[in-house]
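# Compute the structure for the input listed below.
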Amino acid sequence: MEELSLKLAMIGVAGIGAQWAAWRWHLPAIVLLFVVGLLFGPVTGFLNPARDFETLYRPAVSMAVAIVLFEGGLTLNFREVRETTVAVRRVILGGGVLVWLFTALAAHFLSGLSWPTSIILGAVLVVTGPTVIIPLLRQAHLKSRPASILRWEAIINDPIGALFAVIAFETLLVMGGAHEAENFIVSAIASGVFALVGGVAAGYGLSRLFARGHAPEYLKSPILFVTVLGMNAVTNLILHDSGLLTVTVMGVTMANLRLSSISDIRRFKETITTLLVSGLFIILTAALTREEIALFDWRAVLFVLAVLFVVRPLAIFIATLGTGLPWRERVLVGWIAPRGIVAVAVAGLFGASLSRYGVEDGPRMLTYTFAVVAASIVLHGFSLKPMARAFDLVAADRPGVLLVGASRFSIGLARRLKALGVPTLIADSNWSRLAEARLGDFDTWFGEILSENAHHSLNLSRFSYIVAATDNPAYNSLVCTDFGPDVGRSAVFQIGPSTNSDRHSVNFTIGGLPLFRPGKSFNDLRDHIATGWLFQATRLTESFGYAAFTAECPEGTHVILWVRPSGELIFAAKEGSGDPVAGDTIISFGPPRKDRDQEKIARATTVDRETRAERARMAADEAKA
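Okay, the predicted model is just below:
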């Protein structure tokens, strides 16, 4: 018992350690997890899942995969797929069937696998795996349309690929006389109906239960957790592995019912999913034996090359004909298809089942699947971002800043950031306040930044930092609280006055980091600008370091952030930010230098006067219209 506890602890530590290393050095996490699994299993023999977990192994894997797919379904909102509906439908339905067909042909004619093994292997490799795609998309910062296609395909194709494999396997059993055709047809239809109807009913029922207050907040996630496991198990009683479709439908249903607590639920599920994905991939990789690895030969190499460079690109090219997608997006979607946990889990199950029914090359299915998984996660994981950049499909090459609230302060900061090539967007719900930003040719967004429409119409992955700079401190705190879990609590900043009063200070868990220390209110900043305070950009050199910069600055100057030569942004208010060094460019806000900046102040005053006149003219024209 103690030895098993140690192994479970080691799996957890190694899995989360691999996830952290992937985040720290911008690597595909699945690659590191794959390496850890090989070290734990075939290389050292430290972990043998079938022996260590015995009869719990396969049920545990099935439940974990169900939770992963449900969490993926929670991220699929129909509003974000409106512009790609036709393409997504073609890629999932047409592309999936073509991948199945072409993969089966390649397995049989190139690798010499039997038809039963080839057909089921083709079905297994239809899946592309949200556990691999979603982290890659998070790192690559793709534009919204190709990112949406890849995400929807990965999440929907996982249960569909598993069902393809189940149907193929059951059909082979019927043809071999092991099952009756009538029973299989009835089971397939019943499981499909139950998956669709039951998934929608469970999702809708839980949403109503939560919305009407029939469950306390602390029980919502546990209730959801056990319901997912229950729906998966019940559907599997009808037809093996059909529960994956049920829980996916359930997740998609809840994602589109405007449930107020969906964000908290989704974040809880993301935490559980990260733990499960980390542990699952290590366990599944460790289950690969040396004998199965030895089955990898030159025919397996031919098969992997065919799947990656011919089967997938050709299937997507045919499926997306007439969809209106630009050729660059079609090529990218056709290339990027890393396989993941579901493919390995399903291949292991059916490979062993084929062996029991006398198909000699059944075990080779797992070897070939692992080969495709390993090759795809390495090639696709390391090529996605360079390929997207070459095709101009990256939303933003550099970390961007979202400024909430259009004012002379935020426009001045945006002007300095834009001059340094940092992507910026100024958002405000007041059209007239955006007038000066529009005249300055800044990227702007008119609307409520906290609205559901903003989350779907704005590609928020472009922005690594958010600065809430409106005249309402409470609203600034709300913006930072809402966006904090998405971009990181250390990457959201706000303006607002400092207070030492317990009566007036908000809880430390609410809001973002103060942009100024001590805090400055909106009125303070407005008064500073009225008296001539300016934003300055200063590049440090070996001869002019940070100490010389601070000594030369007028009293009261605040360092807002600095931009490193790599494009990385470091905000001074962030804990542990350190000091800028040679090569960094500092953006500061402070009083003008009396001699050198007099001309700048005069010029800025003239521009401001002209801008105000232009705004008045625009307002008059809008009033007449």
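# okay, CA-based contacts and neighbour counts for the rest of this
Noted.
# any idea how far Arg603 is from Val372?
Per CA to CA, to the nearest Å, Val372 is found 63 Å from Arg603.
# To compare against the first, here's the next sequence to fold:
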Amino acid sequence: MTTDQLLFGLGLTVALAVGSQLLASWLRIPALIVLLPTGFVAGALTDDIDPHRLLGATFEPLVSLSVALILYDSGLGLDMRKLRGDTRRIVVRLIVLGVPLTMACTALLAVPLLGMSAGAAVMLGAILVVSGPTVVGPLLGFVRPAERVGRILLWEGSLVDPIGGILGAVVFGGVVQRARLGSGEHVLQFVLSIGVGLGGGVIGAGLLWLLMRRLRFGEVLASTAQLAVVVVVAAACDIARDDAGLLAAVIMGLAVANLKSFDLPEHRPVSETLVQLIIGLLFISISATITPRSVADVALPALGLVAALVLIVRPLLAYLSTRGTDLTTGEWCFIGWMDPRGIVAAATASTFSVQLAAQGIGGAAKILPVAFLVIVATVTLYGLTATPVARRLHVVRAAS
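Sure thing, here's the model as predicted:
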């Protein structure tokens, strides 16, 4: 590829990402509803924005580090003081119950619906346990639900993304090795990855404290230093254990936002502008890698999977997670109607689908297009219905 072609492809990707977000703002709809089909159509019409062609082997590491920055920024918005009582209990249940329930149901459905092997089905299940702040945050910004409900959903999305990413990496290793999934060895591998992420987050928080509180750089340099620390620590954790950097990024964000010694200013050092640009670029790039033929082959069964996840699995999880708490019927019903998939699902599917297909795992080539369709369907469904559903359930925050 020539320099001119590379520049054109990168420029076109940025133009599509920002243009899609501007159009979504004008239409007053969540940006993801425009970003996903735009990237898919552009990828079908031209090879100029194919990220593998533009960036080669650097694409996947760049995606991982970009997601780490997004999760760090989401961690900055999580206030530990408000995570108490029933709110904390519900968030813990949504993750502890939600990850195995969603993974198991997805895997069981994927075998008959999509004709996948057991290994590919379990891999898809691990990928689709995530939700994420990249989609939940913007949707909640449109809906403005009751504060407690919004807080629960933001915490769930921010915490389940790194856990899901690590789980996906562990399951991928098990499928490739043809080992028995769920064995003690794989539980140990998962725990080790969590440990690396937690350790990296603690070390990163210490470095951030040193840079922000002891050395006292100016505002611009302090923000630049934060970006550098997050990238370096996330990269180091990912080298040690796949996707452990995502958990480290969230831990660093939580530490900076909640420890008094940081005394974080009101504005976020990782600006919303940067985060929004990253989100746009990632969704455009990953969507561009999916071919129309691969989507057409799995469209109907994938929609059947979406229907089961939306109408059965998520409502059941919401009921089990809120049972015995003081949430109203409207509040738990709204939690049961909000489970979109986001960039971590797209990124892990993009990473693992091709590698598993190359290993000869039956049905592995379907993982990425199915994940893409689940993301598109859930984002579109929740994006268009969340506001009227919230109003019907009387969980919309009063206008200030």
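# Tell me how the two chains score on TM-score.
Here the superposed chains carry a TM-score of 0.92, computed using TM-score structural alignment, normalised by the length of structure 2; 394 aligned residues with a CA RMSD of 2.1 Å.
# about what we covered before: more neighbours: Val372 and Arg603 of structure 1, which one.
Val372 (25 against 12; other CA atoms under 10 Å).
# what's the distance between the nearest residue to the more buried one once chain neighbours are set aside and Ala352 of structure 1?
Nearest non-adjacent residue to Val372 of structure 1, counting by CA to CA, 6 or more residues apart in numbering: Val304, 5.6 Å away. Separation of Val304 of structure 1 from Ala352 of structure 1 (CA to CA): 21 Å.
# The two: which has the busier surroundings?
When neighbours are counted by other CA under 10 Å, Val304 of structure 1 and Ala352 differ, and Val304 comes out ahead with 25 against 16.
# residues touching the corresponding residue of structure 2 for that one, list them.
With the correspondence set by TM-score structural alignment, Val304 of structure 1 lines up against Val306 in structure 2. Residues near Val306 of structure 2 by CA atoms under 8 Å, 6 or more residues apart in numbering: Val374, Ala377, Thr378.
# preserved in structure 1, out of these?
On the basis of both residues aligned by TM-score structural alignment, their matches' CA atoms under 8 Å, what survives of these in structure 1 is Val374, Ala377.
# show me the contacts for the one in structure 1 that sits across from Leu65 of structure 2 in the alignment.
Alignment note (TM-score structural alignment): Leu65 of structure 2 maps to Met63 of structure 1. By CA under 8 Å, 6+ apart, the contact set of Met63 of structure 1 is Leu229, Asn232.
# now Met63 of structure 1: how far from Leu76 of structure 1?
From Met63 of structure 1 to Leu76 of structure 1 the distance is 21 Å (CA to CA).
# Then Ile160 of structure 1?
Ile160 of structure 1 sits 16 Å away from Leu76 of structure 1, going by CA to CA.
# In this structure Arg312 of structure 1 contacts Val333, no?
No: with contact defined as CA atoms under 8 Å, Arg312 of structure 1 does not reach Val333; the gap is 9.2 Å.
# of the two, who's got more company?
More neighbours surround Arg312 than the other of Arg312 of structure 1 and Val333, with 25 against 22 (other CA under 10 Å).
# ok, that one - contacts?
Arg312 of structure 1 touches Val99, Gly334, Trp335, Ala337, counting by CA under 8 Å, 6+ apart.
# Which two of those have the greatest separation?
For the contacts of Arg312 of structure 1, with distances taken as CA to CA, the pair at the greatest spread is Val99 and Trp335 (12.6 Å).
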